[in-house]
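Participant: Quick one: sequence and predicted model below, then my questions.
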Amino acid sequence: MPAALPPGDPVPSDGSPPPAVRAALPARADRPLGLYVHIPFCSVRCGYCDFNTYTAADLGEGASRESYPDTLIAELEFAAGVLDAAAAPARRLSTVFFGGGTPTLLPAEELARILTRARELFGFVEGAEVTTEANPDTLDDAAAATLAAAGFTRVSIGMQSAVPHVLATLDRTHDPANVSRAVAAVRGAGMEVSLDLIYGTPGESLADWETSLRDAVAMDPDHLSAYSLIIEEGTAMAAQIRRGRLADVDGDDHADKYLLADRILAEAGYSWYEVSNFSRGPGMRSRHNLHYWQDTDWWGAGPGAHSHLAGLRWWNVKHPAAYAQRLAAGISPGHGREVLDAEAVALEHLMLRLRIADGLDLAAHAALEAAEPITAETTSRLVAEGLVEEEPLVPDAEHPVGRLVLTLQGRLLADAVTRRLAD
């Protein structure tokens, strides 16, 4: 089952932001604006997944893959109206990300149509990054060519593992051989390639994980994501572990596999820029992902999608049928929202900036209204324990230390480091 939506204040039917948020919008005119487009369809529901996704059998009345693109476009048009009514400064989209689910279960022509309408409504900055996730079995040369012609610039392929028994445990149904075919199709269409991997699956050995890493590197992607498997309550895999049918995840095993990933990827020329993400240099980083870690704004379109605008966070109703009904009635699909208070802003700034290789700017953090002081004693202890490094903001010996950056060991303990800095 998809995870439950968080509680929050009601969203008005016209989607209008609170007055304080409207007043804050002009000061954010120079910040990037992103668009997330949620495609909630999957051919099979994976046992570990608690994302807001649905198979054809789950949908029932009132929602279908065929009608979904028009419903999404209706939300994009609604979003443009909300921003206009709020007198938000005009900002063209710097990134667009189609996620899911499996976006490429929709015909490539439909993804192209959604993207074209987004461009018409908002405009794109020059060199905008436009990404779609894809299952390897749903991408061929013709589909890749259609996506590229529409303006997609990169494809994130759900490889997960190269080892059949690991894929089977994850309920992934794609043919591992199709990963390289999908990579070739994306490359042939002139787009960038990202591969998504998961480590820590029950029954996956260190040798299995090394096989997946080396197979991924051999395909020479521009970007790789390596996520540790998290067992979410309410999923089929959580039930299997509870019943003893699968072994529980092991923190030490996860740490060993992360260290192996860092070593193999570094040897192949990839550097980390966020705890779980690696790229061939700064130019290949996912700019859309960085939106989430750097306090920018984005509109999330689709059932269950989350958005952020000048400290206002809101989320849509979950089920595609309820989502479609609201938009057909011309009202916001928003289910709940919250305005982040000063304490939440400061904590999120600390937590998110610390996760990226650019590090936590100590002066910028101290300037936040409710930021807890980070003492020299605390940072010295973390440095002595090998968890963070103190670095200047510019590579110049005349400038004082200005930021904290996680070490490799610190990345393994990022949450604990955050708690210590926040105390």
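Facilitator: That came through fine. Given the structure is predicted, the values throughout are model-derived calculations rather than measurements.

Participant: Every contact and neighbour count from this point should use C-alpha atoms.
Facilitator: Will do.

Participant: Could you check how many residues crowd around residue 292?
Facilitator: Residues within reach of residue 292, counting by other CA atoms under 10 Å, total 15.

Participant: The one 5 residues further on too?
Facilitator: Close neighbours of residue 297, defined as other CA under 10 Å, add up to 21.

Participant: Do I have it right that it meets residue 312?
Facilitator: No - the criterion here is CA atoms under 8 Å, and residue 297 misses it with residue 312 at 9.4 Å.

Participant: how close does the residue nearest to the spatial centre of the chain get to residue 8?
Facilitator: The centroid of the chain falls nearest to residue 289 when counting by CA atoms, centre = their mean (5.3 Å). Distance of residue 289 to residue 8, given as CA to CA, to the nearest Å: 24 Å.

Participant: now do residue 73
Facilitator: Residue 73 is 26 Å from residue 8, by CA to CA.

Participant: Tell me which of those two has more neighbours.
Facilitator: residue 73 (20 against 14).

Participant: Now do the same contact list for the more buried one.
Facilitator: The contact partners of residue 73, by CA atoms under 8 Å, 6 or more residues apart in numbering, come to 114, 117-118.

Participant: same deal with residue 324?
Facilitator: By CA under 8 Å, 6+ apart, the contact list for residue 324 reads 62-63, 68, 71.

Participant: same thing with residue 354?
Facilitator: 360, 404-406, 414, 418.

Participant: which of the contacts of residue 73 count as buried?
Facilitator: 114, 118 (16 or more other CA atoms under 10 Å).

Participant: can the contacts of residue 73 go into TSV with extra columns for distance to residue 190?
Facilitator: Shown next, in TSV, are these (distance: CA to CA, whole Å):
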residue	distance to residue 190
114	21
117	22
118	22
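
Participant: Among the contacts of residue 73, name the ones in helices.
Facilitator: In helices, defined here by DSSP state H, the members of the contacts of residue 73 are 114, 117-118.

Participant: of all these, which comes closest to residue 344?
Facilitator: Among those, residue 118 lies closest to residue 344 (CA to CA), at 31.2 Å.

Participant: Pasting the second one now:
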Amino acid sequence: MPSALPLGAPAPADGILDPQAADGAGERPFSLYVHVPYCTVRCGYCDFNTYTATELGGGASQAEYAGTALSELDFAADVLDRSGLPQREVSTVFFGGGTPTLLNPAELGSLLGRARTLWGLAPDVEVTTEANPETVTRESLARLAEAGFTRVSFGMQSAVPHVLKVLDRVHRPERVPQVVEWARAAGLAVSLDLIYGTPGESLSDWEHSLTEALACEPDHLSAYALIIEDGTKLAAQIRRGEVPDVDDDDHADKYELAEERLSAAGLHWYEVSNWARTPGQECRHNLAYWRGSDWWGVGPGAHSHVGGVRWWNVKHPRAYAQRLASGVSPAAGKEALDGDTRYVEDVLLRSRLAEGLPVAGLRPEGRTAVAGLIADGLIDAPAAFAGTLRLSLRGRLLADAVVRRLLPD
């Protein structure tokens, strides 16, 4: 089942944000995330807030979803205005899920069009949709580009059939280069998502997936270690001994191979799990998350953050639709982050970026840890001496341990 929402304070029915949300808002970029909670099949490793078409009805169906999400966009614009925030153009939009491309291009385009009407889109706006390779056609990708989309992120995950089977992925490996070609013909930038460390995946399997992905010459590539989430089908299979558990050493070997192959192909890492061909092809939407910018998350279970105020929507699509139909906020809870929490999150997220953290911005206990991190080869020594804490390759493998040393209890 999907993961649980965090605990927090009750969210106001009118959606009004805490006063701190407006402080300095004019200097911060503003982004939108749109969650589309539908999938053809729920993958065995996934704990995202997703549902198959047969699970839902009564106001929560896939066919009704675009209209409901449009209502939240209208609600968002009203809330931001009543909360005293300045009008800001949208700098990035990201459609995630789920499988956003289960909605047709006209529906996705209507959501983007409403954002354009309500706020305006920045001249260099980045608009991304995730896509399962089996849910797009040459025509649908062309129509998305015509609607204003600029990027597509294909969930490739692996090029090896037996690995895809363990993950419950339904696309065929040979479909990926075909959809990449269609996306390029439409003028869309292309990102590929890979997963490594699937039970039964050998190092040669992973190398084959990297080879096939690089043959598509993507502008951007994400490679994520498989994490076994409680409550998923894959977790139950491991518990019953039907498939082997994941292995940290295996993850490390595969990450090092990814860095070797991707850097040799001209892609540079800019976040621990993300590589881009040029700085201009880095995912600016995800950078907005890691840098603590402002975004409004549309959809059931979607999270939002504006000026240190964070909230999250009710998870079930039916409850989400009912709240909006009643004219009340779909938010289930919220929290206003204090200075300590914002510092911890800033270190946690920004330390994962290649741009690094200013050493001078660390608190005393963090600055004290820098010498030891250099000695242990976890951060780049020349960069640290120049005033920036930047992970080494070894540090990327042990990023969580680096954060623990920067943020001791």
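Facilitator: Sure thing, it's come through. The structure presented is a predicted model; accordingly, all values stated were derived computationally and were not measured.

Participant: Which residue ranges of the stretch 201-350 of structure 1 form strands?
Facilitator: 223-228, 271-274, 277-279, 297-301, 306-309, 312-316, 334-339 (DSSP state E, counting those that start in this stretch).

Participant: nearest to residue 158 of structure 1, of those strands?
Facilitator: Nearest to residue 158 of structure 1, of those and by CA to CA, is strand 223-228 at 9.7 Å.

Participant: Need the counterpart of residue 67 of structure 2 in structure 1.
Facilitator: Counting by TM-score structural alignment, residue 67 of structure 2 lines up with residue 70 in structure 1.

Participant: which residues in the stretch 1-150 of structure 2 form helices?
Facilitator: 62-82, 105-118, 138-147 (DSSP state H, counting those that start in this stretch).

Participant: picking that back up, TSV for the strands of the stretch 201-350 of structure 1, including distance to residue 157 of structure 1?
Facilitator: As requested, these are arranged in TSV below (distance: least, CA to CA, whole Å):
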stretch	distance to residue 157 of structure 1
strand 223-228	10
strand 271-274	19
strand 277-279	14
strand 297-301	21
strand 306-309	22
strand 312-316	26
strand 334-339	29
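
Participant: Which residue numbers in structure 1 does stretch 251-261 of structure 2 align to?
Facilitator: Using TM-score structural alignment, stretch 251-261 of structure 2 corresponds to residues 254-264 of structure 1.

Participant: what about structure 2, which of the contacts of residue 73 of structure 1 hold up?
Facilitator: Contacts conserved in structure 2 for those, using both residues aligned by TM-score structural alignment, their matches' CA atoms under 8 Å: 114, 117.

Participant: Check the contacts of residue 73 of structure 1 against residue 34 of structure 1 and report the nearest one.
Facilitator: residue 118 (11.0 Å).

Participant: And the closest one, what's its match in structure 2?
Facilitator: Aligned partner of residue 118 of structure 1 by TM-score structural alignment: residue 115.

Participant: Equivalent analysis for residue 319 of structure 1, please.
Facilitator: Per TM-score structural alignment, residue 319 of structure 1 is aligned with residue 316.

Participant: Neighbours of its match, how many?
Facilitator: 17.

Participant: Next, count neighbours for residue 19 of structure 1.
Facilitator: Neighbours around residue 19 of structure 1, by other CA under 10 Å: 9.

Participant: before we move on, what about residue 220 of structure 1?
Facilitator: Residue 220 of structure 1: 16 neighbours (other CA under 10 Å).

Participant: Same question for residue 72 of structure 1.
Facilitator: 21.

Participant: now the residue nearest to it when sequence neighbours are not counted: how far from residue 388 of structure 1?
Facilitator: Spatial nearest neighbour of residue 72 of structure 1, chain neighbours left out: residue 302 (6.2 Å); criterion: CA to CA, 6 or more residues apart in numbering. Noted for residue 302 of structure 1: a distance of 38 Å to residue 388 of structure 1, by CA to CA.

Participant: for residue 407 of structure 1, what are its contacts?
Facilitator: Contacts for residue 407 of structure 1 (CA under 8 Å, 6+ apart) come out as 386-389.

Participant: swap the cut-off to 6 Å and go again
Facilitator: 387-388 (CA atoms under 6 Å, 6 or more residues apart in numbering).

Participant: what's the distance between the residue nearest to residue 411 of structure 1 when sequence neighbours are not counted and residue 358 of structure 1?
Facilitator: Distance criterion CA to CA, 6+ apart; nearest residue to residue 411 of structure 1, sequence neighbours excluded, is residue 275 at 6.1 Å. Residue 275 of structure 1 sits 11 Å away from residue 358 of structure 1, going by CA to CA.

Participant: before we move on, back to that, kindly reformat the contacts of residue 324 of structure 1 as TSV containing neighbour count.
Facilitator: TSV is the format used below for those (neighbours: other CA atoms under 10 Å):
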residue	neighbour count
62	13
63	19
68	20
71	22
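
Participant: Same list (the residues you listed) but as TSV, adding distance to residue 380 of structure 1.
Facilitator: Formatted as TSV, these follow (distance: CA to CA, whole Å):
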residue	distance to residue 380 of structure 1
62	58
63	56
68	54
71	53
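
Participant: tell me the two of those residues that are most distant?
Facilitator: 62 and 71 (11.3 Å).

Participant: How far does stretch 21-39 of structure 1 stretch from one end to the other?
Facilitator: 28 Å.

Participant: List the contacts of that stretch.
Facilitator: Counting by CA under 6 Å, 6+ apart, 88-89, 93-101, 103, 296-302, 310 sit against stretch 21-39 of structure 1.

Participant: Now that we have those, which of them are buried?
Facilitator: When the contacts of stretch 21-39 of structure 1 are checked against 16+ other CA under 10 Å, the ones flagged as buried are 88, 93-101, 103, 296-302, 310.

Participant: how about residue 337 of structure 2, what's its partner in structure 1?
Facilitator: Using TM-score structural alignment, residue 337 of structure 2 pairs with residue 340 in structure 1.
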